[in-house]
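Undergrad: generate a structure from the sequence data that follows.
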Amino acid sequence: MASILAILFLILSPLAGELWSSDVLPQMLNLYTATFIISGILSELNCIEQAHLQFKGTSFSAIAKQTVPFFYILYHYLHEQPIHLIDLTLVTIVGVLAATCISFLFTYRYVRFSKVIDFIWIKKIFNFGKYSFAIWLSTMLSGSIDQMMLGSMLSTSASGIFNVAMRITNLTDIPINSMSTIVFPQSSKRYEEDGDSSIKYIYERSVGVILAVLVPSALFLFIFADYVMLIIASAKYQEFVPLLRIILVNSLFAPYVRQSGIVLASSGRTRINFYMVVLTAVLVFLSNLVFIKHWGIMGAAYATVFVSIIMFFITRSVLKKYFNVNFLHPWIYAVAFYPEFLKKMLKRNA
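TA: The predicted structure follows:
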């Protein structure tokens, strides 16, 4: 799958350069194809570790993956040196490679090689993987369609402004991504033991914990959006603070939608999950096409929230049908999270 994606990038990179009027973009995309192969190995190692309900390697590898580019940018910022995009792409590849090496150190004891090829398992993995690959590809596209459309319909600077706001709101994705890493292996295991009844509790509880952590951070960013934008970006982005606030509203729907994909995949319903992700990508494209045309950069933010609300109600119907999920229960778990967390901390320090 990674090889297919790498070939597609190599073929389409000249077209991307023409579409966004960039000479350096094709070179960046050609170099970046190396990450698909390396990331394929990294994902395999992370999945093996998570299947054993261990997460240290995944955590440290994720930190390494982001730390390498961070220090490269920090060094050039402190020394007031220009950052070249080709060099940044190479540094990103180094970061992925470092993450893979770290993950291997934590996972190699679980890795087993077989001399016999089990075609039954190959068929099962392929049937599961074809939908997982399509889901990943559709998710990647739906997460970047808005920025690509801003770049082509308005300008690359408009895409950059929207990217700044998205980067800030990505801070609210930390609890979602962390919980997703834990929930998938746990829900798969519980599903095999207890069936659909176990998914209801796992989904509602995991979304509740995410909301408990996410809502205060999102509220903080919403209230102090002016200062956050000034510190992270600069004064020239201050007029786009309303853009940041609108996108932050989207974070309240994200846990419901994101965790629905996790529990659907872990319960073997990858086809349904695939249809929902494809629908999301189509809605993102159509809504951005209309909204950007009418409201410019703000239209991309409106489209993001609009699609999230639609997918929230679709997700609600699907999970109600299969698992009898109650979408109010996560808020009950969210409120209960604080006294439970405080009790555990006091008990640990006693």
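
Undergrad: when you work out contacts or count neighbours from here on, use the C-alpha atoms and nothing else.
TA: Will do.

Undergrad: just give me the residue closest to the centre of the chain.
TA: residue 177 (6.7 Å; CA atoms, centre = their mean).

Undergrad: which element, helix or strand, includes it?
TA: Residue 177 belongs to helix 173-194 when elements are defined using DSSP states H and E.

Undergrad: one more to put side by side:
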Amino acid sequence: MSDKLNLKNIEGNVQIFRDKQFEEQYNEIYKLVYKEINKVESEKSKKYSDNLKIDLGEIKEIHYKILQTIDIFDARASVLEIIITQSKGQVHKFNDFDKFLASNLTSPYPTREIIIQYNFITSNKEGNSFEKYRITNELSSKVALFDYFIKNNPPFMLDMFSMISFSTAEICVEYSDYVKARSFFSAFEEWVQGCDKYIDLKVIEVIINIINKFAWIIKLLILTIFAYGSWSSICNYKMNIIWFVKFAITYSMLFLIIYKITDKLLGKIRATMFGCLSMSYIEINKGDENLIKKYSKYNNKNLFKGLLCGVSTILIGVISSFLYDIIKYLYGF
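TA: Model (predicted):
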């Protein structure tokens, strides 16, 4: 009897030991799985402010560049998500690139932003665990943002928009291995460098800098021309006191008018040059095409206004040297 009890006790102890061993192994596996799933990945991003002309061809190119890079690392599972945001607030989502290409081609709403996200896993060098990666490519249309800005803000805030630096392309990579992550940054940078770009007129930037720094000198120069021309002519004539009083009143008024007109013209030149938009855009539907045409005309109109104001400022300077003769004619001297 005692032998049977001892045997049962031994078997019970063995079973308890096995249960505890299994529980410890289970807890250890659970901890490893939990740690792997909730592991904090490193993240790095890079922005570009180049004035890109992004069409469906350019989007295809960056998409296939990223896919080729993913294939290099033997991805075990990959998920694609594409999000399009349009000017009226519409948001479209796709999980298939071909469906994205076939959609929205006739949409009347301009594209403000496209986000293409790739999620995939791959094994590490030892092959005993998996690494998670998320690549997010964000493409923005400066033209669509500008259109939204001027429709929702007063005109005097246009200068503020011109001073803001917008990123037109950005890549963000969440990674386990930075060596692998660098391949995606390199692919994206190659794409940005090869992408078709809008060439800014450097003369616009030069004109804005001149007016910002030397507007007071330009106004002073024109007023000096006016004063010198009048002084030179006065020295050649004899005047009575009544004529001098009339002359002083008229001269002061013309002096103030010239100053105000010059100040207004220089301000107008500055505003029109600031208003010239760097044409960075996304063109994938009819709405984008119409918006690009609209702001191409808008830029040409601003350039014409700026040129007209510039010519007018020069004419004011020329006319200023002859204003004394006009004063003489008015008073019959």
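
Undergrad: fetch the TM-score of the aligned pair.
TA: Superposed pair, TM-score by TM-score structural alignment, normalised by the length of structure 2: 0.22. Supporting alignment: 106 aligned residues with a CA RMSD of 5.6 Å.

Undergrad: for the helix holding residue 177 of structure 1, which outside residues touch it?
TA: Helix 173-194 of structure 1 has contacts (CA atoms under 8 Å, 6 or more residues apart in numbering) with 50-51, 53, 198-199, 202, 206, 210, 213-214, 251, 255, 258-259, 262-263, 266-267.

Undergrad: can you flag the buried ones in the residues you listed?
TA: 50-51, 198-199, 202, 206, 210, 213-214, 251, 255, 258-259, 262-263, 266-267 (16 or more other CA atoms under 10 Å).

Undergrad: my read: residue 62 of structure 1 touches residue 99, true?
TA: Yes: at 6.5 Å, residue 62 of structure 1 and residue 99 qualify as touching, with contact defined as CA atoms under 8 Å.

Undergrad: those two - which one has more neighbours?
TA: Taking other CA atoms under 10 Å, residue 62 of structure 1 and residue 99 do not tie; residue 99 has more neighbours (26 against 18).

Undergrad: for the more buried one, what are its contacts?
TA: With CA under 8 Å, 6+ apart, residue 99 of structure 1 has these contacts: 42, 60, 61, 62, 63, 64, 65.

Undergrad: what's the closest non-adjacent residue to it?
TA: Among residues not flanking residue 99 of structure 1 along the chain, residue 61 sits closest, at 4.1 Å (CA to CA, 6 or more residues apart in numbering).

Undergrad: how many other residues sit next to that neighbour?
TA: Neighbours of residue 61 of structure 1 (other CA under 10 Å): 25.

Undergrad: check which helix or strand covers it.
TA: helix 56-78.

Undergrad: can you pull the contacts of the residue nearest to residue 99 of structure 1?
TA: Applying CA under 8 Å, 6+ apart, the residues contacting residue 61 of structure 1 are 98, 99, 100, 102, 103.

Undergrad: swap in residue 115 of structure 2?
TA: 82, 83, 84, 136, 137, 138, 139.

Undergrad: go through the strand or helix carrying it and flag the buried ones.
TA: Taking DSSP H and E as the definition, residue 115 of structure 2 sits inside strand 111-123. Neighbour-count burial for strand 111-123 of structure 2 flags 111, 112, 113, 114, 115, 116, 117, 118, 119, 120, 121, 122 (criterion: 16+ other CA under 10 Å).

Undergrad: out of those, who's nearest residue 30 of structure 2?
TA: residue 121 (20.1 Å; CA to CA).

Undergrad: the closest one against residue 130, yeah?
TA: Yes: using CA under 8 Å, residue 121 of structure 2 is in contact with residue 130, at 6.4 Å.

Undergrad: any idea how far the nearest residue to residue 102 of structure 1 once chain neighbours are set aside is from residue 32 of structure 1?
TA: Nearest non-adjacent residue to residue 102 of structure 1, counting by CA to CA, 6+ apart: residue 61, 5.6 Å away. Separation of residue 61 of structure 1 from residue 32 of structure 1 (CA to CA, to the nearest Å): 19 Å.
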